[in-house]
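Colleague: Kindly return the folded structure for what I paste below:
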Amino acid sequence: MNKWIVALCAGALMAASAVAAETKSGDMLDHMILSASGDSWTVWGAPGAVRDDAGVKGGKITRVTAKKGANPWDAQASTVVPQAVQKGDIILVAYYARVETPPAGAATANIPSASIGLNKAPYTSFASEPSAPNGTWGVYYTSGVAEADHPKGSLNFGIQLAAADQVVDLGPVFMFNLGPNWDLTKIPHNKLAAAAPAAPAAPAAASSPEAAYAADLAKLRTKLPVKGVLINDPTQIYSYGPDITETQIAAADITGGKAKRIVTNKAGAHPYDDGASSPISAAIKKGDVVFAAVLVRATEPAPGAQAALIPELGVHLAGAPYTAIATSSATAPKGQWTWVYASGVATTDYASGTTGFAMQLGGSAQTLDIGAVYVLNLGPGVDTNKLPNNFGKPF
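Modeller: The predicted structure is shown next:
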């Protein structure tokens, strides 16, 4: 192994103080299954160029110039997991990254997911973690526990880059198979800085979509015991999964005047294989009550059904083990706009950028329209029994 690879890997481990404390660096190197330089990335969906950069050991990087896509995964950089992985194995990836040109108005890159998963349909992953590289080279992590045996060459580590217009530099990447017995509390995770406050916007015209969503939010808040803080953008709705088709449609009968139409073409092996999501940027503290309200309409339920089925919706940890914070199930009647809800209490602190809203849609072939997603942090001490729900307390 090249000396610079060893030195750079040691630097990555030193950045992960918990890993460094857990084992000697030499022992950690025994778990390494991949060490690759910055010119080894495979890029698709965006221009990728190998460049010289003295800022990282080895002197080579891959620069990806990404455009915002319909989905964050429309542009990716990836590398193959080179060995077979057994069920229960803990996989840790450490990669070097920096942002050359951040999204407009931001200081960091927007990477909603860097994941380990199948490199062919249904592209399921067992590890995912967001990151927000700044302009200085840093080490970022993804880790997870393999949910099944995976043969050699069947897995990829991939970084989603199409969440925004941005230019991201990727350096060396290291991968470790820690086996099944590692203490998960010792695994490093990314620390995402809170987003800077947005500049004050000009007042919206009364007929604008922004004003319409604000009015809907105000109406929702009249049904809640406290006002709460909106922690997502109601218009940011993304679909995911191998059997999903997404289009934007006009919807003059709801506020905002538009909706996302999400077609589940066939039932997946699991309900969570396909769905819809909305990113959450804010931190959530232990004891906070989180409430989600989603406007939905079934246009084509499953054959023989009168309503679309939503096996689960709510707010979760964005990466494995996908811990639920607020969760529920719901149905959506055919041809009728309906509000569906989820609520719950956070049992631990969650850093900004580590959670998200998700709705499982892979349980059956159906078509569902989503008008808007509102996620509110109501703070501590709110009785969830007094919140709107899907079982008799509508909005």
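Colleague: from here on, contacts and neighbour counts on C-alpha atoms
Modeller: OK.
Colleague: Surely Gly144 and Ala320 touch.
Modeller: Yes. The criterion here is CA atoms under 8 Å, and Gly144 meets it with Ala320 at 5.8 Å.
Colleague: quick one: which of the two has more around it?
Modeller: Each of Gly144 and Ala320 has its neighbours counted (other CA atoms under 10 Å); Gly144 has more, 23 against 18.
Colleague: ok, now which ones touch the more buried one?
Modeller: 90-92, 116, 126-128, 320-321 (CA atoms under 8 Å, 6 or more residues apart in numbering).
Colleague: Near Ala251, how many residues? Count them for me, please.
Modeller: 14.
Colleague: cool, the one 3 residues further on as well?
Modeller: Applying other CA under 10 Å, we find 16 residues neighbouring Ile254.
Colleague: and it, what does it touch?
Modeller: Shown in contact with Ile254 (CA under 8 Å, 6+ apart): Gly371.
Colleague: For it, pull up the helix or strand it's in.
Modeller: Under DSSP states H and E, no helix or strand contains Ile254.
Colleague: all strands in the stretch 201-350 of the chain, in order from the N-terminus.
Modeller: Counting by DSSP state E, counting those that start in this stretch, the stretch 201-350 of the chain has strands at residues 229-230, 238-240, 244-250, 258-264, 275-279, 288-300, 307-317, 324-333, 338-345.
Colleague: For Ala12, which of those strands is the nearest?
Modeller: strand 307-317 (24.3 Å; CA to CA).
Colleague: Specify the angle between the closest one and strand 275-279 in degrees.
Modeller: With axes from the mean of the first three to the mean of the last three CA atoms, to 10 degrees defining the directions, strand 307-317 sits at 40 degrees from strand 275-279.
Colleague: tilt between strand 307-317 and strand 338-345?
Modeller: Between strand 307-317 and strand 338-345, the angle comes out at 30 degrees (the same axes, to 10 degrees).
Colleague: Packing partners of the helix or strand where Gly11 lies?
Modeller: Element membership for Gly11, per DSSP H and E: helix 3-15. When contacts are defined as 3 or more CA pairs under 8 Å, 6 or more residues apart in numbering; DSSP states H and E, helix 3-15 packs onto helix 17-22.
Colleague: what's the following helix or strand past the helix it packs on in contact with?
Modeller: With elements assigned by DSSP H and E, the helix or strand that comes after helix 17-22 is helix 25-30. Outside helix 25-30, the residues that touch it by CA under 8 Å, 6+ apart are 10, 13.
Colleague: One more sequence to fold, the one below, so I can look at both together:
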Amino acid sequence: MKHLVLLSAALTAPVFPATAQAPAQTPVPSAQSAEAVFAERLVNDPRAEALRPYGQRIPPEVRADKTVQFGKALRVPISSVMAEFGRIGAITPTLKPIKEGDRIVVAFWARAQRTEAGAPGKLCRVQLEATPVVRTIFEQAFDVTPEWKMYKLSGKADQAYAPGALNAAFHLGCAKQTIDLGPVFILNYGR
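Modeller: Predicted coordinates:
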């Protein structure tokens, strides 16, 4: 749970412009209350073993990795570039309802291994998508380093969704590479 508290603090810490000053006495929440708030915002199972890979003959594998949060990662080797890069990837579904207008943050750990000519790894598209008919709510592409790093994207829910009606999706087929995905957090910050 210590990891959840640290992640919660990193995602919710106020940012003050260089010319502004922080309030003199800002109450600091206890670890227990920060953990409870984070658990309330979390709307998916963040563990790497809960990711659902799809779309290729070489099966991805969940590997032990003590250098990433929760100690496991999903390794996805991509042996060739695909014109439709969304045909190889992984998803994680929501487990709680989402209301229209809720601000959703998708935060995830990733790194690239075995890229071509030392190029950065490519997450062709990370998106929050509606299902079962796939429709993008918001999306972003990422260049990924060989070291573990947390990345994030955010947007607003365009309508209300029942549990399981949204996925965070990772489309990976745009480069020959091996991508490691660590924990993925879908967080609901409300309106």
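Colleague: Quick check: TM-score for this pair?
Modeller: Comparison of the two superposed chains (TM-score structural alignment, normalised by the length of the second structure) gives a TM-score of 0.79, and 167 aligned residues with a CA RMSD of 2.1 Å.
Colleague: list the contacts for the spatially most central residue of the second structure?
Modeller: The second structure has Phe108 as the residue nearest its centroid, 3.1 Å off, counting by CA atoms, centre = their mean. Counting by CA under 8 Å, 6+ apart, Phe108 of the second structure touches 150-152, 181-185.
Colleague: Show me which of the contacts of Gly144 of the first structure are buried.
Modeller: Using 16 or more other CA atoms under 10 Å as the burial test, the contacts of Gly144 of the first structure include 90-92, 116, 126-128, 320 as buried.
Colleague: Now distance to Gly363 of the first structure too, for these, in JSON lines please.
Modeller: Below are these laid out as JSON lines (distance: CA to CA, whole Å):
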{"residue": "Ile90", "distance to Gly363 of the first structure": "28"}
{"residue": "Ile91", "distance to Gly363 of the first structure": "29"}
{"residue": "Leu92", "distance to Gly363 of the first structure": "31"}
{"residue": "Ile116", "distance to Gly363 of the first structure": "23"}
{"residue": "Phe126", "distance to Gly363 of the first structure": "19"}
{"residue": "Ala127", "distance to Gly363 of the first structure": "22"}
{"residue": "Ser128", "distance to Gly363 of the first structure": "22"}
{"residue": "Ala320", "distance to Gly363 of the first structure": "21"}
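Colleague: Looking at those, which one is closest to Ala18 of the first structure?
Modeller: Taking CA to CA as the measure, Ala18 of the first structure sits nearest to Leu92 out of those, at 12.9 Å.
Colleague: Aligned against the second structure, show me the partner of that closest one.
Modeller: Aligning on TM-score structural alignment leaves Leu92 of the first structure without a counterpart in the second structure.
Colleague: Leu92 of the first structure: which element?
Modeller: Using DSSP H and E, Leu92 of the first structure sits in strand 90-101.
Colleague: closest to Ile111 of the first structure out of the strands of the stretch 201-350 of the first structure?
Modeller: Per CA to CA, nearest to Ile111 of the first structure of the strands of the stretch 201-350 of the first structure: strand 275-279, 11.1 Å.
Colleague: Just tell me the aligned range of that closest one in the second structure.
Modeller: Strand 275-279 of the first structure maps onto residues 89-93 of the second structure, going by TM-score structural alignment.
Colleague: What are the contacting residues of that stretch?
Modeller: Contacts for stretch 89-93 of the second structure (CA under 8 Å, 6+ apart): 44-45, 50-55, 76, 164-173, 184.
Colleague: Repeat that for stretch 1-9 of the second structure.
Modeller: 31, 34-35, 38, 69-70.
Colleague: 7 Å instead?
Modeller: 31, 34-35, 38, 69 (CA atoms under 7 Å, 6 or more residues apart in numbering).
Colleague: that older thread, may I see the contacts of Gly144 of the first structure arranged in TSV, with distance to Ser35 of the first structure as well?
Modeller: Supplementary listing: the contacts of Gly144 of the first structure in TSV, determined by distance: CA to CA, whole Å:
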residue	distance to Ser35 of the first structure
Ile90	17
Ile91	14
Leu92	12
Ile116	16
Phe126	21
Ala127	19
Ser128	20
Ala320	23
Pro321	26
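Colleague: follow-up on the earlier one: among the contacts of stretch 89-93 of the second structure, which ones are buried?
Modeller: 44-45, 50-51, 53-54, 76, 164-173, 184.
Colleague: Can you tell me the closest non-neighbouring residue to the equivalent of Glu246 of the first structure over in the second structure?
Modeller: Matched to the second structure by TM-score structural alignment, Glu246 of the first structure sits across from Pro60. Nearest residue to Pro60 of the second structure, sequence neighbours excluded (CA to CA, 6 or more residues apart in numbering): Val76, at 4.7 Å.
Colleague: now Asp143 of the second structure
Modeller: Counting by CA to CA, 6+ apart, the residue nearest Asp143 of the second structure is Lys122, at 4.9 Å.
Colleague: likewise Gly55 of the second structure?
Modeller: Ile88 (4.6 Å).
Colleague: so what's that neighbour up against?
Modeller: Counting by CA under 7 Å, 6+ apart, Ile88 of the second structure touches 54-56, 171-173.
Colleague: Please identify which two of those residues are farthest apart in space.
Modeller: Gln56 and His171 (12.1 Å).
Colleague: what comes into contact with stretch 34-48 of the second structure?
Modeller: 4-5, 8, 72-74, 93-96, 181-189.
Colleague: Which members of the residues you listed are classed as buried?
Modeller: Among these, those that count as buried by neighbour count (16+ other CA under 10 Å) are 4-5, 8, 72-74, 93-96, 181-188.
Colleague: Cross those residues against helices and list the overlap.
Modeller: Judged by DSSP state H, those include 4-5, 8 as members of helices.
Colleague: What I need now is those written out in JSON lines, including distance to Ile137 of the second structure for each item.
Modeller: Below are these laid out as JSON lines (distance: CA to CA, whole Å):
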{"residue": "Leu4", "distance to Ile137 of the second structure": "26"}
{"residue": "Val5", "distance to Ile137 of the second structure": "28"}
{"residue": "Ser8", "distance to Ile137 of the second structure": "24"}
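Colleague: check contacts around the aligned partner of His171 of the second structure in the first structure.
Modeller: His171 of the second structure maps onto Gln360 of the first structure when the alignment is built from TM-score structural alignment. Residues in contact with Gln360 of the first structure (CA under 7 Å, 6+ apart) are 271-272, 274-276, 310-313.
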